[in-house]
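Trainee: Sequence first, then the predicted structure:
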Amino acid sequence: MMAYLRRLNVLASHVLAPSSNFPALEVEKNLCSSRKVRPVVIGGMVLDIQATPVGHDILPGTTTPGEVSYARGGVARNIAESLVKLGVQPFLISVVGDDMAGNHFLDHWQSLGLSVDGIRVCAGASTPVISEVYDRKGELAAAVADTHAVEVYLTPDWISSFAGEIQSASVVLVDANLDSAAIKQACKLASHADVPVWYEPVSVAKSVRATEVLSAMTYISPNEGELVAMANALPPIREESDTPATQVPALDGSFQNLALALVRQLEESIEKLLEAGVKYIVLTLGSEGAVLCSREPFGKISCVHYPALSASVVKLTGAGDSLVAGTLAALSESIPEVQALAYGMAAAKLTVESELNVAQNLSWTAITDGAEGLSPLAQELIISSRRTHRRLRVEA
């Protein structure tokens, strides 16, 4: 009981103030006392077809000898399964076709002891598929995604049918495979019950689907390209800079820490998203780690960088999903955001060392030592608001 109450207390500190975009609803005063400590995850279940060359570089216009494998994927599905391995039981809202891949996903989900009530099975539809080609370093070289079923069948009405689950959740995670209307409906339901929302942008093209409801987002987890795209979709908060709107700015060589150098170049985009109402930006930077950005008193912005843990990289797919899951799992254990991201980094390390999208050895115990060792290495960059001063300082 004490652990349950402790979790409820930390959730109360993370809840999102109701967005002005949505009319207020009467919410029972005892809602928090009856709230389940269970996240709701909304988004895609995707079959990954993964191809990796062996002994040769990829050449255009011809076949390359290598290995082809199948894996259970999808951003929301990966995050949900990672949460299970970290001791958190999520409720997944998703969609599959009535085909072999769909049946495989349902069977696997049930084998984890989880409910399939939120997974819509659509007659005549194909389960979402993505075909990925990696280079010899394990980095994604090209991919084609068919997530049409998520956009067509994961509708606002389907999401609304689980309003009770959403409004009693500890957090609602939404991935950008959903269309804009579905994302808005999920945010509306969560906002009415003061449930925090985590938005995972998925890709540059899809990241802008949440532009109208950024004020309802407690957390977003873009990479630098997605960050810039999301910021550019918003009205400017000051005169436009000379930086081309569709490009990530070049690095400033004055910083030894490349991640903080990139943050310095991206400060306008960061400020625009925080100004739009986002409370925390988890900026993922691949081999440079991740940065947690948030608004501080007096208009300042805190950007705390965690370097990536040393890893023997096998494959990079799923690392960002594990980072999100590890951070969410830490938050559920009353760990503050600025420390929770270290647990996400430790989870990502295990994933890049695995052939699977969700590492088989992922567990709370497995990520704890890495997270605790990483925390002292964090560095903070304080950005003064562009509407006051343009000073920058770095703190160890």
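Mentor: In hand now; what should we look at?
Trainee: Please make it C-alpha for all contacts and neighbour counts, starting now.
Mentor: Noted.
Trainee: So Val68 sits against Asp48, correct?
Mentor: No - Val68 lies out of contact with Asp48 (CA atoms under 8 Å); the separation is 10.3 Å.
Trainee: neighbour count winner among those two?
Mentor: Of the pair Val68 and Asp48, Asp48 is the one with more neighbours under other CA atoms under 10 Å, namely 20 against 12.
Trainee: how much space between the more buried one and Val248?
Mentor: 28 Å (CA to CA, to the nearest Å).
Trainee: And for Leu362?
Mentor: 33 Å.
Trainee: What are the boundaries of the strands in the stretch 51-200 of the chain?
Mentor: 66-73, 91-97, 119-122, 129-134, 140-146, 172-175, 197-200 (DSSP state E, counting those that start in this stretch).
Trainee: Identify whichever of those lies nearest to Asn103.
Mentor: strand 91-97 (8.2 Å; CA to CA).
Trainee: quick revisit: okay, Leu362 and Val248: which has more neighbours?
Mentor: For Leu362 versus Val248, the count of surrounding residues by other CA under 10 Å is larger for Leu362: 23 against 18.
Trainee: Is the more buried one in contact with Ser82, as I believe?
Mentor: Yes - here Leu362 reaches Ser82: they are 7.3 Å apart, a contact under CA under 8 Å.
Trainee: What separates the first and last residues of stretch 276-289, distance-wise?
Mentor: The first residue of stretch 276-289 is 25 Å away from its last residue (CA to CA).
Trainee: Included below, for side-by-side comparison, is a second structure:
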Amino acid sequence: MDQVNRMPIVVGGMVLDIHATASVPSSSKSTTPGKIEYMHGGVARNIAECLLKLGTKPYMISAVGYDMAGILRGRDLKTAVVCNMFDVDGELTAGVASVESIEQYVTPQWIQRFEPIVRSAPVMLVDANLSLEALSASCRTEFGVPVWFEPVSVAKSKRVASVTKHVTFASPNEHELVAMAEALTHGNVFGPIQWVQNKNSGSIESLFKELKPAILVLLDKSIKFVLVTLGPQGAILCSRLGPTSLNECLNGAKIIDARSELFEAVTGRCPTHRYTSSTLHKRGSHPFAMHFPALPATVGRVSGAGDCLVGGVLASLCSGLNIMQSVAVGIAAAKAAILVKTNVPHQYDLAALADDAGAVYNAARVVFQESQL
């Protein structure tokens, strides 16, 4: 099979990002001195760029306008734009997104034009910038391709309700997780997350206890792997499947290159036997949760870290690494993104990335495992 027909598919936002970073503490209702930068952005586009820089060539489906930011242009649409505001420490304080063109022009008809390529893909990522109709078209059962749902925001994460039965992976942060669970249960049954207000004093176990009801909703709705991203606290991987069951979700025949540079760099530092013993059950309906800690880093900007985490996981899965190794690589890829001012690093040092992944992998631990008895 031609390698071009075995690329992971990425469907969603290709955006012009405007980053406004204050150089002094900002004041409300007043302008603040600082720096304004333009760069390529969009959740799906950032993930696709990360994939490419980690050695996995993706196939992206999106739309941009015939305007200043346009690349592949349509005369009747405007390129999606997001304006993010950061404080002096590089932390996001507010943002405004104008991405209606993605919903309007990435249509079911546009997506269906790429059906032969989609059918041959090992995995498809869809971001929630897509309309409900486009999400449904992307997740068609007859494609036979596992779907990764990236929620994008609290408001848009609720769109998962229209495609849940087709989703294999989901990567919400804690707030998006709760919003998704509420959408799937048709009610506001989950309270605010108290742990977030006391991050320095709360344990990961206490956070998981708060998130567990929402996580179980997603798992009960047939989502096989839920990766809850926690910013400086890392991520929690939750599933009812054991770590060695991932190949049942991905079609191994569609994996791009099981001996890529990424694969070779990571396997030596993240030995597979660590999580193939009785530490975690291999299969069944008993949920487990594994915490992968974040790595210390000096913050340049956090805007692309979550996207690079997902991109790192996807690139690793496509290279033949297992889910535990892949999440460790994702955390390492996120660290590299935090260190820079761009959404995605200009390049990745695979040796350094593998070293960081090894540190995360060896520090990962089970925070919950339901008894099999």
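Mentor: The structure has been received and is ready for your questions. From a predicted model like this one, the values you see are computed outputs, not experimental measurements.
Trainee: Tell me how the two chains score on TM-score.
Mentor: The TM-score (TM-score structural alignment, normalised by the length of structure 2) is 0.83; 331 aligned residues with a CA RMSD of 2.4 Å.
Trainee: got the strands of the stretch 51-200 of structure 1 as CSV, with distance to Ala233 of structure 1 columns?
Mentor: Compiled in CSV, these are given as follows (distance: least, CA to CA, whole Å):
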stretch, distance to Ala233 of structure 1
strand 66-73, 28
strand 91-97, 27
strand 119-122, 31
strand 129-134, 26
strand 140-146, 23
strand 172-175, 18
strand 197-200, 16
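Trainee: looking at those, which is closest to Val314 of structure 1?
Mentor: Per CA to CA, nearest to Val314 of structure 1 of these: strand 129-134, 10.8 Å.
Trainee: Regarding structure 1, what is its longest helix?
Mentor: helix 337-352 (DSSP state H).
Trainee: so how far does that helix sit from its counterpart in structure 2?
Mentor: Aligned to structure 2 and superposed, helix 337-352 of structure 1 gives a mean residue distance of 0.5 Å (mean CA distance after the TM-score superposition for structure 1).
Trainee: Trace that helix over to structure 2 and give me the residue numbers.
Mentor: Aligned by TM-score structural alignment, helix 337-352 of structure 1 corresponds to residues 323-338 of structure 2.
Trainee: swap in stretch 93-101 of structure 1?
Mentor: With TM-score structural alignment as the criterion, stretch 93-101 of structure 1 aligns to 61-69.
Trainee: Identify all contacting residues around that stretch.
Mentor: 9-16, 70-80, 101-102, 105-106, 111 (CA atoms under 8 Å, 6 or more residues apart in numbering).
Trainee: Could you pull out the buried residues of that stretch?
Mentor: Of all the residues in stretch 61-69 of structure 2, those buried under the rule 16 or more other CA atoms under 10 Å are Ile61, Ser62, Ala63, Val64, Gly65, Ala69.
Trainee: Dump those to TSV, plus distance to Asn46 of structure 2.
Mentor: As requested, those are arranged in TSV below (distance: CA to CA, whole Å):
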residue	distance to Asn46 of structure 2
Ile61	13
Ser62	12
Ala63	14
Val64	15
Gly65	18
Ala69	15
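Trainee: for those residues, which one is nearest Ser28 of structure 2?
Mentor: Ala69 (29.9 Å).
Trainee: Now do the contacts for Gln50 of structure 1.
Mentor: Counting by CA under 8 Å, 6+ apart, Gln50 of structure 1 makes contact with Val68, Ser69, Tyr70, Ala71, Ser131, Glu132, Val133, Tyr134.
Trainee: Now with 7 Å, please.
Mentor: Val68, Ser69, Tyr70, Ser131, Glu132, Val133 (CA atoms under 7 Å, 6 or more residues apart in numbering).
Trainee: rewinding a little: now the match of helix 337-352 of structure 1, how far from the centre of its chain.
Mentor: 11 Å (CA atoms, centre = their mean, to the nearest Å).
Trainee: Could you do stretch 208-215 of structure 1 as well?
Mentor: Worked out by CA atoms, centre = their mean, stretch 208-215 of structure 1 lies 15 Å from the chain centre.
Trainee: count of residues packed around Gly74 of structure 2?
Mentor: Residues lying near Gly74 of structure 2 (other CA under 10 Å) number 15.
Trainee: Residue in structure 1 paired with it?
Mentor: In structure 1, Gly74 of structure 2 lands on Cys122 (TM-score structural alignment).
Trainee: if I look at the nearest residue to that match once chain neighbours are set aside, how far off is Val171 of structure 1?
Mentor: Spatial nearest neighbour of Cys122 of structure 1, excluding adjacent residues (CA to CA, 6 or more residues apart in numbering): Gly97 at 5.0 Å. Note on Gly97 of structure 1: its distance to Val171 of structure 1, by CA to CA, is 27 Å.
Trainee: re the thing from before, neighbouring contacts of the longest helix of structure 1?
Mentor: Here helix 337-352 of structure 1 has contacts from 292, 306, 308-309, 311, 313-316, 318-320, 322-327, 330-331, 357-359, 362, 367-368, 370-371, 374-375, using CA under 7 Å, 6+ apart.
Trainee: Could you rerun that using 6 Å?
Mentor: 313-316, 319, 322-324, 326-327, 330, 359, 367, 370-371 (CA atoms under 6 Å, 6 or more residues apart in numbering).
Trainee: Out of the residues you listed, which sit inside helices?
Mentor: Judged by DSSP H, these include Ala319, Ser322, Leu323, Val324, Gly326, Thr327, Ala330, Ile367, Gly370, Ala371 as members of helices.
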